[in-house]
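> predicted model follows, preceded by the sequence.
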Amino acid sequence: MGEESVKLIGAWFSPFSFRVKCALEMKKIEYDYIDEDMFKMERPIISKHNPSYDKENKKVPVFVHGGNSVLESMVIVEYIEEMWPDRYPLLPKDVYEKSIARFWIKFIEDKGIVFFMFFITSGEANKKAQKDMLELLTTIETQSGIKDDNCKFFGGNKINAVDLAFSPFAYWLGAMEKAEGVALLEAHKFPKLHAWTEALKQDPVIQKNLPDFEELVGFFENIKKYGYLQTPPST
């Protein structure tokens, strides 16, 4: 199908839409982007292209290629990798290294709710959520593919699918921390992970697609103030 009719439906604040944008642009795939208002009652574009859409399923991104819809951000990233394998590689060619990359992608997808719970909870639940978040950051710091000072990214010195999977920690977490008034990913506690966030944000494709930080902080502050986001709106 090549690049025929490549479309991405996302939301400006969504780190999951960001993952797919970066994958497409790293591979230099031309695409049409539609920024959806996730707080409208009706979403005709999403309902048209998302076969699982209902009023309880408001998620982005939705990737449309040649009329076929693909859902879930990291599923989309792997689809892009397999559809255009000869362009910028997002997964290792080595079978073992690819299995390790897929392990860490699944790991962070399974643990993703921890990322949000420290922000959407309060009181004792929030204390537990912050503890869970620190434990998650410790696991990533000590067990992930960021091995030493010569390895900037997960598994090497080029951004790959694992970096995209973990990208919410590089930017969105900071906005949540500022809105919440806490500091979790501190450089002296998590030096490797913190250095990774800085290296990632220096990449031109990453920089281009990051939302304005203060606007993102304001978005999360409104969530804390008005409580209109109860569950993660994206995947």
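Sure, I can see it. Numbering: from 1, shown residues only.
> going by C-alpha atoms from here, please, whenever you check contacts or count neighbours.
OK.
> can you pull out the strands in the protein?
6-10, 32-35, 62-65, 68-71 (DSSP state E).
> deepest of those, which one?
With neighbours defined as mean count of other CA atoms under 10 Å, these peak in mean count at strand 62-65, which reaches a mean of 23.
> give the other helices and strands that that one contacts.
strand 6-10, helix 44-49, strand 68-71 (3 or more CA pairs under 8 Å, 6 or more residues apart in numbering; DSSP states H and E).
> could you save these as a markdown table and add columns showing distance to Tyr31?
A markdown table is the format used below for those (distance: least, CA to CA, whole Å):
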| stretch | distance to Tyr31 |
| --- | --- |
| strand 6-10 | 5 |
| helix 44-49 | 16 |
| strand 68-71 | 14 |
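> out of those, which gets nearest to Gln130?
Closest of the helices and strands packed on strand 62-65 to Gln130 is strand 6-10, at 28.3 Å (criterion: CA to CA).
> okay, now the one to match up with it:
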Amino acid sequence: MKGVEYEYFDEDLMNRPKSSLLLEYNPVHKKIPVLVHNGKPIAESLVILEYIDEIWNDRPVILLPQDPRDRAIARFWAKFMDDKCAPALWRSCRREGIERENAFEEACALLNVLEAELKDKQKRFFGGDTIGFVDIAGNFIGYWIGVIQEVAGVRLLTPEKFPLLCKWCCEFQNFPIIKENLPPREQLFAFFKARFERKRKTFSPAA
């Protein structure tokens, strides 16, 4: 979106131990993503997004609003999605039994908050008429969770329950620059299916 040239390095998330490159650039959390700019690493998704927006602020696309209050509100919703929604959605697909039921209820309550926010805004995106900081922060909901819930056999984010949120997901996935850079759905499905199967084998009682 910013038109910045970059080199991408893929980290095998199924690999143990983690790559020396990841451990070098993110020794604290040992997680992806990591942005390396001028030889110096920046970690954590939202931190990276803000850094990119500030460093390349002369580009046509600005992710965060210019107004201080609007910018603070955008940060609030991005953090809400990242800290609250994504973990709850993940648990609703990964847990079993009563734990899954509890996680499902929690995730539905959080998605209802986002549904209400979209209804209040009456815009295509959380950022307004075009994609912004909050929309990118919500990419887990916008694309990934659809694949994950299919693998897990869970029907959580559906048009019947969350029509505006599902419409936003569709708008997000089909926004040209986003669509061009999303990983293929089949590849994601295979990745998460293998990950779920590995978890089942790990926790299954020995025969």
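Yes, it's here. Because the structure is a prediction, the values reported are computed rather than measured.
> how alike are these chains, TM-score-wise?
The TM-score (TM-score structural alignment, normalised by the length of structure 2) is 0.90; 198 aligned residues with a CA RMSD of 1.7 Å.
> to Phe169 of structure 1, which of the helices and strands packed on strand 62-65 of structure 1 lies closest?
strand 6-10 (19.0 Å).
> quick one, helices of structure 2?
Secondary structure of structure 2 (DSSP state H): helices located at 20-25, 45-55, 68-80, 86-94, 97-121, 133-137, 139, 145-152, 163-174, 176-181, 185-203.
> which residue in structure 2 aligns with Asp86 of structure 1?
Using TM-score structural alignment, the partner of Asp86 of structure 1 in structure 2 is Asp58.
> its match: neighbour count?
Counted with other CA atoms under 10 Å, the neighbours of Asp58 of structure 2 add up to 10.
> do the same with Lys192 of structure 1
If you count neighbours by other CA under 10 Å, Lys192 of structure 1 ends up with 21.
> quick check: closest non-adjacent residue to the alignment partner in structure 2 of it.
Under the alignment by TM-score structural alignment, Lys192 of structure 1 pairs with Leu164 in structure 2. Leaving out its chain neighbours, the residue that sits closest to Leu164 of structure 2 by CA to CA, 6 or more residues apart in numbering is Glu115, at 6.1 Å.
> and Met117 of structure 1, how many residues sit next to it?
20.
> so what does it match up with in structure 2?
Match for Met117 of structure 1 (TM-score structural alignment): Arg91.
> my guess is its match meets Arg100, correct?
Yes - contact status for Arg91 of structure 2 versus Arg100: in contact at 6.9 Å, counting by CA atoms under 8 Å.
> what count of nearby residues applies to the residue nearest to Leu164 of structure 2?
So Glu115 of structure 2, with other CA under 10 Å, has 18 neighbours.
> can you find the partner of it in structure 1?
Using TM-score structural alignment, Glu115 of structure 2 sits opposite Glu141 in structure 1.
> ok, now which ones touch that match?
Phe190, Pro191, Lys192, Leu193 (CA atoms under 8 Å, 6 or more residues apart in numbering).
> and what of Leu136 of structure 1?
Val114.
> circling back: isn't the match of Lys192 of structure 1 up against Lys121?
No - Leu164 of structure 2 lies out of contact with Lys121 (CA under 8 Å); the separation is 10.8 Å.
> just give me the residue right at the centre of structure 2.
The residue lying closest to the centre of structure 2 (CA atoms, centre = their mean) is Phe140, at 2.6 Å.
> tell me the counterpart of that residue in structure 1.
Checking TM-score structural alignment: Phe140 of structure 2 goes with Pro168.
> coming back round to it: Val60 of structure 1: which of the contacts of Glu141 of structure 1 is nearest?
Taking CA to CA as the measure, Val60 of structure 1 lies nearest Leu193 of these, at 26.8 Å.
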